[in-house]
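> sequence and predicted structure below; questions after.
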Amino acid sequence: AWLVKRAEISGYKALVVTVDSPRLGRREADKKNKMIMRPFKNLEGFMSTKVATDKGSGPEAFAWSTFDSSLCWKDIDWFRSITKLPILVKGILTHEDATKAAEIGVDGI
């Protein structure tokens, strides 16, 4: 909720919720450059010699550890309850999901 409030205070005009998969594609340049993403407070430890793990490349593993894949339609209702910003849904892939988004009253797809 704090991030949504921060967006409001900062003057953002809408909340965009991405509902398609957070999985990253094959990132050859990141592997070649030995890039790995970690939670960090400064740039120390930004680079690593570890190219890939069983969860994919560094950025892909970072995405999997950062994004919550359990998003559901009730979460859109929750967003609506904490903000007056228009709610846009990005990544609708099926007619059924577009219909559901319209039914729950999102402001745009």
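Looks like it arrived, so ask away.

> can we go C-alpha only for contacts and neighbour counts from here?
Noted.

> so where does residue 17 fall, helix or strand?
Element membership for residue 17, per DSSP states H and E: strand 15-18.

> buried residues in the following helix or strand past that strand?
Moving toward the C-terminus from strand 15-18, the next helix or strand (DSSP H and E) is helix 28-32. Neighbour counts using 16 or more other C-alpha atoms under 10 Å place 30, 31 of helix 28-32 among the buried residues.

> put this next to the first one:
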Amino acid sequence: MQTDRDFTAALVRRAEQAGYRALVVTVDAPVNGLRNREQRAGTALRAGMEAVNLQGMRTPPPPSPETLLFGTPLLAAAPTWTDLAWLRGLTRLPILLKGITEPADAARTIEAGMDGIIVSNHGGRTLDGVRATVELLPEIVETADGAVPVLMDGGIRRGNDILRAIALGATAVLVGRPYVHALAAAGAPGVAHVLRLLRAELELAMTLTGCATIADIDRAVLVRGA
């Protein structure tokens, strides 16, 4: 959700018209964390590159030099549960909230009429020290109790990681960094290759743990250390 709510509404309509089947709202990062490696690298879009989906969006005025975050237009416009209710009334598309890390927020997500939960810590790049999503997943799954799908984001590098997440109750997983690296190295064919590798590794892990179908995967395939 952008600070310009009229633009956000237009973006939703564009997504509907383009045939998208769901909306994912990132709720754990109203502002970026301190990404010092990015700062040192001077990361910026190259000439001729721009965020094309955000063209025409009004941006909040810059804060005064005396302020940091609190009291700035950016933080004042950060979405709240009220804004999510507004979004829910704006579209019939399923809405999934990404960035849920607490059971209480999972329960409120369901109460708010959302259609899915994505357990995510933003790759650990927003708030340093947040627990790994694979640790957070079981308690969120328990809270949801089958009311909505629970997906997991973060740390998915091999098919075995997918097996573990499903065993802990995830409906599905999201894959980020492997796709980005593959796209940079080989374009669209690279992403397709990574997807094939992940599927092959998952099917191999399922075979070696005696799981003929996804539904057969449960905690019996896991061994917890002392």
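Done, it's in. Just so it is clear, the model here is predicted, and its values are computed rather than measured.

> which stretches in the second structure count as helices?
5-17, 36-41, 73-76, 81-88, 103-111, 133-144, 159-167, 177-208 (DSSP state H).

> out of these, which one sits most buried?
Greatest average neighbour count among these goes to helix 159-167 (a mean of 22), per mean count of other C-alpha atoms under 10 Å.

> helices and strands around that helix, which ones?
If contacts are counted by 3 or more C-alpha pairs under 8 Å, 6 or more residues apart in numbering; DSSP states H and E, helix 159-167 of the second structure sits against strand 172-174, helix 177-208.

> residue 166 of the second structure is nearest to which of these?
Comparing those against residue 166 of the second structure with C-alpha to C-alpha, the closest turns out to be strand 172-174 (6.8 Å).

> so the closest one corresponds to what in the first structure?
Under TM-score structural alignment, there is no match for strand 172-174 of the second structure anywhere in the first structure.

> what helices or strands is that strand leaning on?
Counting by 3+ C-alpha pairs under 8 Å, 6+ apart, strand 172-174 of the second structure packs on strand 150-153, helix 159-167.

> so who does residue 53 of the first structure touch?
Applying C-alpha atoms under 8 Å, 6 or more residues apart in numbering to residue 53 of the first structure gives the contacts residue 61.

> hmm, 7 Å instead?
By C-alpha atoms under 7 Å, 6 or more residues apart in numbering, the contact set of residue 53 of the first structure is empty.

> before we move on, back to that, turn the helices and strands packed on helix 159-167 of the second structure into JSON lines, columns for distance to residue 118 of the second structure.
Shown next, in JSON lines, are those (distance: least, C-alpha to C-alpha, whole Å):
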{"stretch": "strand 172-174", "distance to residue 118 of the second structure": "9"}
{"stretch": "helix 177-208", "distance to residue 118 of the second structure": "17"}
